[in-house]
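Engineer: Predicted model, plus sequence, below.
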Amino acid sequence: MAWRRFFDTNRRQMPSLFNGVGISKSGIKVPQGFFTTKSSNLLPSPSSPSPLKSSIAPIRGSLTALTNAFKAMRNPGVLKLTITKRFNSLWNRYGNRGWPSSARPNRLDLERLKIPLIFTAVLLLTMPYVVPVLFKFPPLSFFTHHPPVLVFTLMAINAAVFLMWKDYRFLKYLMRYGLLKSHNVGNPVTLLTSTFSHQSFMHLAFNMIVLLSFGTSMVNMIGPSYFTQLYIGSGVVASMFSLVWSVLKGAQVASLGASGALFGLCLFQTYFFPNQGVYLFFIPIPMPAWAVFSGISTMNVVGMFARWGGYDYAAHVGGSLYGLIYAYFFSKKTRETRKRYRNSPVWWSY
């Protein structure tokens, strides 16, 4: 009965593939040569991108896998070719969904990454020296004595930029600096400024709830200077990952949002407190942070290929990796500082 329903359903959707197939009481009758059809005729053309339709994998293509399986069992020598064709089929269907893409990035696309890479490298290398000095002078020195206010200030900046998107007078500037465009990075500063832009109110609200939940405790733990370096660094590296992934896929996308920076904060805190209880939305049961963000990180990596919804999964992965790397070096520096103070002589004064 399962095979009967399978053929009935797919015969209505793809009548040309089931030409000559009949169903009787004795079973399913197929014409000679049905399972020896060349799989290349059933695969979509690489030059024609598949439109974005659903987040669930369609049934179409199951017949191709079945045909390839029969061929591989009859002749093991074609197994490698079958796996290669199947991978190419999945890549064309999910890896490039809805985007005009090319087989490989050309030289011009790679040249576009030069200036953003230089900007990212210079920013990451200079922040450890510049940011601590800036927090010694007003108005940033205020955050040294009131660390949680820095988190509320970041939330206010994100909210202000969101309101500016609603005013047409700022639209020209926000389209230039508030969006990260993979096909036209006119100004590398958008690697940072695009992290303060949000597409909708729900997008903004969700990110700000995460920032409030993790940011207030973290800024008290590591201080406003290190917190700023982590937040900005995670956001910029997330944007850089998004650019590199788009160029490798030959895609043209625009990205915005603070999700990459927030993933950096979450993975940083998970590194030091892996068993800390984390509440997910609509789930009133706390779960270990390592389990929650391991699952989310896995979904982000898979989402880079499957392209579920309109999310920038590459930016999420980039921000998460930077948060873990920053946590490792921060932990190493903290241990060295403690060791240095333990070995130094202690002077008591009265």
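Structural biologist: Nice, thanks for sending it over. None of these values were measured; they are calculated from a predicted model. Numbering: from 1, shown residues only.
Engineer: going forward, measure contacts and count neighbours with C-alpha atoms only.
Structural biologist: OK.
Engineer: so how far is the top helix by length along the chain from its chain's centroid?
Structural biologist: Scanning the chain for the helix with the most residues, using DSSP state H, yields helix 313-343. Computed by CA atoms, centre = their mean, to the nearest Å, the chain-centroid distance of helix 313-343 equals 21 Å.
Engineer: Quick check: closest non-adjacent residue to Phe263.
Structural biologist: Nearest in space to Phe263, with sequence neighbours left out and distances taken as CA to CA, 6 or more residues apart in numbering, is Ser320 at 5.1 Å.
Engineer: hmm, who's touching the host helix or strand of Leu204?
Structural biologist: Assigned by DSSP states H and E, Leu204 belongs to helix 201-222. Here helix 201-222 makes contact (CA atoms under 8 Å, 6 or more residues apart in numbering) with 147-148, 151-152, 155, 158-159, 162, 198, 227, 257-259, 262, 265-266, 269.
Engineer: Which of the residues you listed fall in strands?
Structural biologist: Judged by DSSP state E, the subset of these located in strands is empty.
Engineer: second one coming, line it up with the first:
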Amino acid sequence: MLNLSLVTVVIIAANVIASFKGFEDRLFFERYKFNVGSIKRNEHIRMFSSGFLHADTTHLLFNMLTLYFFANAVIVPLGNFNFIMIYVASLLFGNLLSLYLHKDEYWYSAIGASGAVTGILYSAILLQPNMSLYMFFIPIPIPGYVFGIGYLLYSIYGMKNRIGNIGHDAHFGGAIGGYVITLLLKPSLFETDLFHVGLLAIPIIILFVMYKMGKLS
């Protein structure tokens, strides 16, 4: 069992409390979820508050378990304050990308900590690219950087094809946040592990090129 830091416990508790409040109080849920039309009416708190609401207990559990497993991989090398910075920045990056890509869809709504959690996951992979990850359907360990690249390529596919009721753009934006802030906090990675820094940038470059070519719509 991982020895969680206090900051991780507080973030998980905040997600649980806000999410269960949202389950029981529909007005609370509607008031604080991500919604393009409401944000354009200057309800900017939704850019942050939506990251603590979830659709159901399964959604909440999946995000919090992911955070549980990867939090220490970021906290140990970078510290609690920087961990919080990456978490919040990834949450906001995810919602900013969603807002930008759906700016004309005033009805578009989203909730969940996925952007923030994906940012922590991508930060952990950047810091430990050869960490072993296990997937339910693959019997062998996968290097972290392979998983990270594959996950973001799938996110691009999901964004382009609107697959499922999933905020693929928030996941991708969160990963960009985790990637950028981690490199700003630890620029020595450019010297010690430029190869993996470059590899993990590939999906971000692909998304940028696809957007410029108009292939995301």
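Structural biologist: Arrived safely, thanks for sending. Quick caveat, the model's predicted, so the values are computed rather than measured.
Engineer: Any idea what the TM-score comes out to?
Structural biologist: After superposition, the two chains reach a TM-score (TM-score structural alignment, normalised by the length of the second structure) of 0.79; 187 aligned residues with a CA RMSD of 2.1 Å.
Engineer: before we move on, back to that, among the contacts of helix 201-222 of the first structure, which are in helices?
Structural biologist: Filtering the contacts of helix 201-222 of the first structure for helices - DSSP H - leaves 147-148, 151-152, 155, 158-159, 162, 227, 259, 262, 265-266, 269.
Engineer: any chance of the residues you listed in a markdown table, with distance to Ala2 of the first structure and neighbour count too?
Structural biologist: Below are those laid out as a markdown table (distance: CA to CA, whole Å; neighbours: other CA atoms under 10 Å):
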| residue | distance to Ala2 of the first structure | neighbour count |
| --- | --- | --- |
| Pro147 | 62 | 23 |
| Pro148 | 60 | 19 |
| Val151 | 56 | 22 |
| Phe152 | 57 | 16 |
| Met155 | 54 | 19 |
| Asn158 | 53 | 22 |
| Ala159 | 53 | 18 |
| Phe162 | 52 | 20 |
| Phe227 | 57 | 20 |
| Ser259 | 43 | 29 |
| Leu262 | 46 | 27 |
| Leu265 | 48 | 27 |
| Cys266 | 45 | 22 |
| Gln269 | 49 | 22 |
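Engineer: Mind picking the two most distant members of those?
Structural biologist: The largest separation in these, counting by CA to CA, is between Phe162 and Gln269 at 27.3 Å.
Engineer: Tell me where the longest strand sits in the second structure.
Structural biologist: Of all the segments of type strand in the second structure, defined by DSSP E, the longest one is strand 138-143.
Engineer: Which parts of it count as buried, going by neighbours?
Structural biologist: Within strand 138-143 of the second structure, the residues that qualify as buried are Ile142, Pro143, counting by 16 or more other CA atoms under 10 Å.
Engineer: Tell me the helices and strands packed up against it.
Structural biologist: strand 132-135 (3 or more CA pairs under 8 Å, 6 or more residues apart in numbering; DSSP states H and E).
Engineer: The strand it packs on maps to which residues in the first structure?
Structural biologist: Taken onto the first structure by TM-score structural alignment, strand 132-135 of the second structure occupies residues 277-280 there.
Engineer: Mind reading off the mean deviation between the matching stretch and the second structure?
Structural biologist: Mean deviation of stretch 277-280 of the first structure relative to the second structure after superposition (mean CA distance after the TM-score superposition for the first structure): 1.3 Å.
Engineer: was I right about Met131 of the second structure contacting Tyr122?
Structural biologist: No. Using CA atoms under 8 Å, Met131 of the second structure makes no contact with Tyr122, being 11.7 Å away.
Engineer: out of those two, which sits in the more crowded spot?
Structural biologist: Tyr122 (32 against 15; other CA atoms under 10 Å).
Engineer: Map the more buried one onto the first structure.
Structural biologist: In the first structure, Tyr122 of the second structure lands on Leu267 (TM-score structural alignment).
Engineer: I figured that match hits Ser320, correct?
Structural biologist: Yes. If you go by CA under 8 Å, Leu267 of the first structure and Ser320 touch, sitting 5.8 Å apart.
Engineer: Now do the contacts for the residue nearest the centre of the second structure.
Structural biologist: Computing the C-alpha centroid of the second structure and ranking residues by CA atoms, centre = their mean puts Gly115 first, at 2.3 Å. Residues near Gly115 of the second structure by CA under 8 Å, 6+ apart: 51, 90-95, 170-175.
Engineer: mind running it again at 10 Å?
Structural biologist: Going by CA atoms under 10 Å, 6 or more residues apart in numbering, Gly115 of the second structure touches 51, 63, 87-95, 121, 167-178.
Engineer: Could you give the number of residues near Ala2 of the first structure?
Structural biologist: The tally of other residues near Ala2 of the first structure (other CA under 10 Å) stands at 7.
Engineer: and Val146 of the second structure, how many residues sit next to it?
Structural biologist: The number of residues packed near Val146 of the second structure is 17, by other CA under 10 Å.
Engineer: In the first structure, point me to whatever sits opposite it in the alignment.
Structural biologist: Alignment note (TM-score structural alignment): Val146 of the second structure maps to Ala291 of the first structure.
Engineer: Who are the contact partners of its match?
Structural biologist: Thr270, Pro274, Asn275, Gly277, Val278, Ser297.
Engineer: Just send these back as JSON lines, with distance to Tyr328 of the first structure and neighbour count too.
Structural biologist: Shown next, in JSON lines, are these (distance: CA to CA, whole Å; neighbours: other CA under 10 Å):
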{"residue": "Thr270", "distance to Tyr328 of the first structure": "11", "neighbour count": "23"}
{"residue": "Pro274", "distance to Tyr328 of the first structure": "14", "neighbour count": "17"}
{"residue": "Asn275", "distance to Tyr328 of the first structure": "17", "neighbour count": "13"}
{"residue": "Gly277", "distance to Tyr328 of the first structure": "21", "neighbour count": "15"}
{"residue": "Val278", "distance to Tyr328 of the first structure": "21", "neighbour count": "20"}
{"residue": "Ser297", "distance to Tyr328 of the first structure": "18", "neighbour count": "19"}
